[in-house]
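Enquirer: A structural model of the following input is requested.
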Amino acid sequence: MTQYLISFEDGAMDVTEEELPEVADDAHAVVQEAKDAGVFVFSGGLDYSRRHAVVATDGGVVTDGPYPETKELIGGLMVVDVPTFEAALEWAAKVAAACRCAQDVREFFPFRRPELERPR
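Expert: This next block holds a predicted model:
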């Protein structure tokens, strides 16, 4: 199996405050479906109103937030562990319908150390 990141940009969900409860219910239903199917790894949304920082490669320099020139920020994500890219696209379609926005699908590099893989 291969892990895929399904994500959307911050601000991509164009829904009203009144629609948010239904969108949240639909998104939670997709997560539960993925759990029931045994393909769920992780999901979550990112809150850019909270404190965040960028740590430099030397580990000593910390700056607030993403670099100002960054145009795209991840707003939400789900990681699934499925046998094919096509299967990842099927899950992305479900997430897109639930969240009412397009999803980006990317494959993670495969694990090379069995001791780091999550147990089945």
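Enquirer: drop to CA atoms for contacts and neighbour counts, all remaining ones
Expert: Fine.
Enquirer: got a list of what the closest residue to residue 52 other than its chain neighbours touches?
Expert: Closest residue in space to residue 52, ignoring its immediate chain neighbours: residue 65 at 5.1 Å, by C-alpha to C-alpha, 6 or more residues apart in numbering. Shown in contact with residue 65 (C-alpha atoms under 8 Å, 6 or more residues apart in numbering): 51-54.
Enquirer: now do the contacts for residue 3.
Expert: Taking C-alpha under 8 Å, 6+ apart, we find residue 3 in contact with 79-82, 107-108, 110.
Enquirer: picking up where we left off before, nearest to residue 41, out of the contacts of residue 65: which one, please.
Expert: Closest to residue 41 out of the contacts of residue 65 is residue 52 (23.5 Å), distances taken as C-alpha to C-alpha.
Enquirer: Proceed likewise with the subsequent sequence, for comparison:
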Amino acid sequence: MTKYLISFPSAAMDIPADELPAVASAAHAVVQEAKDAGVWVFGGGIDESVPPVMVDGGGLVREGTYPQTTQLDGGYSILELPSYDAALGWAARMAAACRCAQEVRVFQYDPAS
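Expert: Here you go, the predicted model:
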């Protein structure tokens, strides 16, 4: 089966503060559905209070990130599914729960893993 990344940026969740508990509850329910279905691999939100760093092959650490990814935030889920259509279905469930559109990406198959 193929792994899919389903994600959204933080800015997409333009939700009033008093509605956040309901959104969190709905999102947790979809995650539980994915776990119960045996398709959940991993998920979570980027901790935006911790700035990104770059680490090179020699172990040198510097602040920042690649210029094309200056903003990487929001929520991410990885599901292992039988088809692209199944990924779109799960993305729709997540979009309804989070009240924002979800981006779907396909991980390349790696025969060595």
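Enquirer: could I get the TM-score for this pair?
Expert: Once the chains are laid over each other, their TM-score by TM-score structural alignment, normalised by the length of the second structure reads 0.88; 113 aligned residues with a C-alpha RMSD of 1.8 Å.
Enquirer: re earlier: okay, and which of the contacts of residue 65 of the first structure map to strands?
Expert: The strands, defined by DSSP state E, take in 53-54 from these.
Enquirer: can you list the contacts of residue 65 of the first structure in a markdown table and add distance to residue 2 of the first structure and neighbour count?
Expert: Supplementary listing: these in a markdown table, determined by distance: C-alpha to C-alpha, whole Å; neighbours: other C-alpha atoms under 10 Å:
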| residue | distance to residue 2 of the first structure | neighbour count |
| --- | --- | --- |
| 51 | 32 | 8 |
| 52 | 29 | 13 |
| 53 | 30 | 11 |
| 54 | 29 | 13 |
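Enquirer: list the contacts of stretch 104-113 of the second structure.
Expert: By C-alpha under 8 Å, 6+ apart, the list of residues contacting stretch 104-113 of the second structure from outside reads 2-7, 87-88, 91.
Enquirer: now do the buried residues in that stretch.
Expert: For stretch 104-113 of the second structure, burial by neighbour count (16 or more other C-alpha atoms under 10 Å) applies to residue 104.
Enquirer: now, of the contacts of stretch 104-113 of the second structure, which are buried?
Expert: By neighbour count, with 16+ other C-alpha under 10 Å, the contacts of stretch 104-113 of the second structure hold 3-7, 87-88, 91 as buried.
Enquirer: rewinding a little: tell me which of the contacts of residue 65 of the first structure are still there in the second structure?
Expert: Retained in the second structure by both residues aligned by TM-score structural alignment, their matches' C-alpha atoms under 8 Å are the following of the contacts of residue 65 of the first structure: 51-54.
Enquirer: any idea which of those residues is closest to residue 102 of the first structure?
Expert: Among these, residue 52 lies closest to residue 102 of the first structure (C-alpha to C-alpha), at 25.1 Å.
Enquirer: the longest helix anywhere in the second structure: how far from the chain's middle?
Expert: For the second structure, the helix with the greatest residue count under DSSP state H is helix 20-36. Chain-centre distance of helix 20-36 of the second structure: 13 Å, with C-alpha atoms, centre = their mean, to the nearest Å.
Enquirer: on the three-state scheme, the most centrally placed residue in the first structure is what?
Expert: The C-alpha lying nearest the average C-alpha coordinate of the first structure belongs to residue 77 (C-alpha atoms, centre = their mean; 1.1 Å). Following DSSP: H, G, I helix; E, B strand; the rest coil, the label given to residue 77 of the first structure is strand.
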